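In: Quick one: sequence plus predicted model below, questions after.
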Amino acid sequence: MNKGRSITVIVIISVFVLSSFLFFIPFATEGQPSVTSYHLSMPGEAMVTNAQGDPVLICGVIYYFNLTLSETVDNLSLNMTFTGNTSAQDHTVKYRFTYDSTGGFADPLYSKYIKLDLSTADDSFISFAIGTHGAAKKGNWDVEIISDGFVLDTYQWEFRQGNVGMSISSPTTLFVVAPMTPQTLSNDYSFFDVANTGNVPSQLTVTLDMFQSEMDITNTSSVFHVGDSRKCEVSFNAPSLLPQKQVFKGNVKARCPIFISGDMVNFIPEISLDFDVIVEVRRSNYSILDLGNAAIQYQRLLSLRYGDTLGTDIYVTGEGPVTIDIGHFNLKQPTIRIDGIGVVSNTNIELDLIEGEEVHITFNVQAGRTDTTAYLNYTTDTGQQTGTASTKIIVTGKPKITYTDAPGPSASLLAAIIILLVVAIGVGFVIFQYRQSAKMENMEHREKEK
């Protein structure tokens, strides 16, 4: 009996002590302000949550933490502590940001992880523009909202490492420019697609190894939000250019533009990706072989019917001595003219090129075989470089066969024979008539003698 009474007394005392303890915990009670809504996100971005529904904060960058309270408060404190930490006071595990209606916003622990010019308060709405050091511990953090010593709300946030991510598709940009003609070009092949695959917004910078001031690229100036993709079109304000082919690199660099402080740059490094740009200064429907001191424009593919003659040409520009050796396969010996003057019998052509001037070489060729593929080759030597360009010729058709009659008498001979036959028949008829008449006279004479 005494034992039962002792247990009852202990339980009563425990409940009394626990109730007294809970009474003195400074949580908001009826009549105190409360948090009606909150939002955590990077500038211009949506709030990100993890699988448990907890807000995610990327270390090293600016965040807006917006609070709407049930009423206006004179002061507010935002406390963030790495889960499990109770004693450390450095930027890896602990942060505290405050608002005071008379003194404004502050970072009393470090004085560097709040943007005073971006933080605002308006009646019951308070917006902290805050961030953390890039080395803050990654994982779960405990967050408290306190006003006048009372805890208005608590949360758990997940801190993560930031990374700038980017991908490029359609990476080759091609321009075909008419020689020595200023023009502005854009086409279906002059663009690249970029996607932000990181977890922070980025700012794009595009550089080119050549023609930087002559090329304009769209959609690179505005902030590139997380998850966005965009098409960057390239236009070329081409000056007057001599025939040439240039293959060079373009580079797209992405960096985070919202670091909470300048020394956070190293914690979220920028990323850069290359894409190819090709500029071919040549005639339409021609290809170009660029050897530095000489460039040859030529036709890559032609067709020829067997027995016909095909005309094709090349245009040579550059500066200094150049030798062009003309080779052919499945073709008869070509007829060659330079600038439309004379016929060149030698297939080894030597030129002394003058900068800004063009040499026009024409070829007339015939196929040596039927239903085959023929080639006209131009092997060019500048003394510094050697290269070969080829015109591929598809030969179709069969040899033409001409049918002729066997030799016979001419028309005049036939006429003479016919005349002779007519005369012979006439003479024969006269002789026949004469003989018949003579025979009749002879018979009449015999009758009279009887």
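Out: Yes, it's here.
In: going forward, measure contacts between C-alpha atoms and count neighbours the same way
Out: Noted.
In: Point out the other helices and strands that the helix or strand harbouring Thr8 packs with.
Out: Per DSSP states H and E: Thr8 is located in helix 2-24. Helices and strands touching helix 2-24, by 3 or more Cα pairs under 8 Å, 6 or more residues apart in numbering; DSSP states H and E: there are none.
In: Pasting the second one now:
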Amino acid sequence: MFLIGESREHPMHVAGLQLFEPPEGSGPDFIRDMYETISKNDDFQPTFRKHPARLLGGISNVAWAFDDDVDIDYHLRRSALPRPGRVRDLLELVSRLHGTLLDRHRPLWEASLVEGLADGRFAVYTKIHHSLLDGVSAQRLTIRSMSTDPDDHELRVPWTLGPKPRRDRGGSRSPLQSLTGAVGSVAALAPSTLSIARAALLEQQLTLPFRAPKTMFNVPIGGARRAAAQSWPLARFRAVKEAASGVTVNDVVLAMCAGALRAYLIEQDALPDTPLVAMVPVSLREQGEEDAGGNMVGTILCNLATDVNDPAKRLDAISTSMTDNKKVFADLPRTQALALSAFLVSGIALGLVPGFVSSAPPPFNIVISNVPGAREPLYWNGARLDGNYPLSIALDGQALNITMTNNGDNLDFGLVGCRRSVPHLQRLLMHLEDSLTDLERAVGI
């Protein structure tokens, strides 16, 4: 799906921007020495050797080919920022890198080591095609390449790290057993679909697609991107959660985003009368599958209550929406959960039909994703990880994406928008701060 849906206007890669503080006394050649050491890591795992194969007649996107001679000098780049080396200059570089397609004749990933920040820090920008990894497995690879020990100077890189061995809880399965198991799961879709329909249509628990209002984000987009990033202390979200009672940290995050979107749209004189709807990815991985690679992501549609002025009431409406939608998923086996998720996001595929985005209501307004990250400080070759900003995909009809991950004591936000369709993306960061402050006041902090 990610390969077939890709075009110049719709790059289908996910990325991460990491900011590092070099260790004390590292010297002026620290980055150059790192680059030279990293470039010698040429034991590439299969995921980092894959690119689409061309079969008879030039058919592509249906099978993988594996490159046995990966050109590390192409995939690993070293860059420097122009003076004065502001974070703004870094984000401008990342915006350009994020808007370019990966070369399908080579393995579908690139990494850039970026120096020249005025405060002495350096950055790493890595992107990989979404057909190879989802956000959870990409994040886990990033974390595994680092260490909690500041004195650990072993330079590990994601492309040499294979998946961790999985505990075999049910014994080995033959191909026939795997096939019959899959057939059984598919056969079970029929009764589960009936129960889903009953819950969705009779009990009104499920937020359904194509009920969202048309907004300035739900338009055809161009290929250029703009990126923005900022960190907030996790303690602030937890304090709101405790004061509000009955909500989750993720509910607070969604409410913060909802308030920011409301303020941004009011500023653009573009706030609709009915509430925005967010698509919220949820991991369907079981315990022990965090490092398995591939894609195992379900989706929930959440009412963001952007028509509500009161931040506390908005948070309550969002919490209720998430709770009700999760109830529908709670008892479904993973295959059925994936099938339901596919139905909820099916409108994205319709965006490939010429004229559909311009004429039809959007299936939802925005993707807001919270990817699990590191819970303690991390180091890479002794350099402390200051920021870990996930950067995702903008699509026709979905011109803005907000993704965040926890990084030690912080929650790091990465925003990606169509450069043409989402003006002044940087202002959303200011609105996010204001929205979190409003939530704190509303719950009495």
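Out: That came through, no problem. The structure displayed is predicted, hence computed values, not measured ones.
In: Any idea what the TM-score is?
Out: Scored against TM-score structural alignment, normalised by the length of structure 2, the superposed chains reach a TM-score of 0.20; 149 aligned residues with a Cα RMSD of 7.5 Å.
In: The helix holding Thr8 of structure 1: what's the following helix or strand?
Out: Counting by DSSP H and E, what follows helix 2-24 of structure 1 is strand 35-41.
In: could you say what helices and strands that following strand packs with?
Out: Going by 3+ Cα pairs under 8 Å, 6+ apart, strand 35-41 of structure 1 lies up against strand 63-69.
In: Report how many residues lie close to the closest residue to Val194 of structure 1 other than its chain neighbours.
Out: Nearest non-adjacent residue to Val194 of structure 1, counting by Cα to Cα, 6 or more residues apart in numbering: Ile168, 4.7 Å away. For Ile168 of structure 1, the neighbour count with other Cα atoms under 10 Å is 17.
In: next one: Trp232 of structure 2
Out: Residues near Trp232 of structure 2, counting by other Cα under 10 Å, number 17.
In: what comes up buried for the helix or strand harbouring it?
Out: Assigned by DSSP H and E, Trp232 of structure 2 falls within strand 225-233. In terms of neighbour count (16 or more other Cα atoms under 10 Å), strand 225-233 of structure 2 has its buried residues at 225-232.
In: Packing partners of the next helix-or-strand element following that strand?
Out: Sequence order places helix 234-244 as the next helix or strand after strand 225-233 of structure 2, per DSSP H and E. The elements that helix 234-244 of structure 2 packs onto, with contact taken as 3+ Cα pairs under 8 Å, 6+ apart, are helix 249-267, strand 410-418, helix 427-442.
In: Select, out of these, the one closest to Leu385 of structure 2.
Out: strand 410-418 (11.3 Å; Cα to Cα).
In: quick one: that closest one to helix 234-244, angle?
Out: With axes from the mean of the first three to the mean of the last three Cα atoms, to 10 degrees defining the directions, strand 410-418 of structure 2 sits at 100 degrees from helix 234-244.
In: and strand 410-418 of structure 2, what other elements does it pack with?
Out: Packing partners of strand 410-418 of structure 2 (3+ Cα pairs under 8 Å, 6+ apart): strand 225-233, helix 234-244, strand 383-391, strand 400-407.
In: rewinding a little: reformat the helices and strands packed on helix 234-244 of structure 2 as CSV; add mean neighbour count and distance to Ala190 of structure 2.
Out: Output for these, formatted as CSV (neighbours: other Cα atoms under 10 Å; distance: least, Cα to Cα, whole Å):
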stretch, mean neighbour count, distance to Ala190 of structure 2
helix 249-267, 22, 32
strand 410-418, 25, 38
helix 427-442, 19, 42
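In: Tell me which of the ones you listed sits nearest to His129 of structure 2.
Out: Between His129 of structure 2 and these, the tightest spacing by Cα to Cα is seen for strand 410-418, at 15.8 Å.
In: Buried residues, the helix holding Thr8 of structure 1. List them.
Out: Across helix 2-24 of structure 1, burial judged by 16+ other Cα under 10 Å covers no residue at all.
In: Which of the helices or strands spans Ser79 of structure 2?
Out: Per DSSP H and E: strand 76-80 holds Ser79 of structure 2.
In: on contacts alone, who are the packing partners of that strand?
Out: strand 109-115.
In: For the helix or strand just after the strand it packs on, name the packing helices and strands.
Out: Of the helices and strands lying after strand 109-115 of structure 2 in sequence (DSSP H and E), the nearest is strand 122-129. Strand 122-129 of structure 2 sits against strand 13-21, strand 109-115, with contacts defined as 3+ Cα pairs under 8 Å, 6+ apart.
In: Next SSE downstream of strand 122-129 of structure 2?
Out: Next along from strand 122-129 of structure 2, by DSSP H and E: helix 135-144.
In: Specify the angle between that next one and strand 383-391 in degrees.
Out: Going by the same axes, to 10 degrees, helix 135-144 of structure 2 makes 170 degrees with strand 383-391.
In: for the following helix or strand past helix 135-144 of structure 2, which positions count as buried?
Out: Towards the C-terminus, the helix or strand next in line after helix 135-144 of structure 2, according to DSSP H and E, is helix 175-187. Neighbour counts over helix 175-187 of structure 2 (16+ other Cα under 10 Å) mark no residue as buried.
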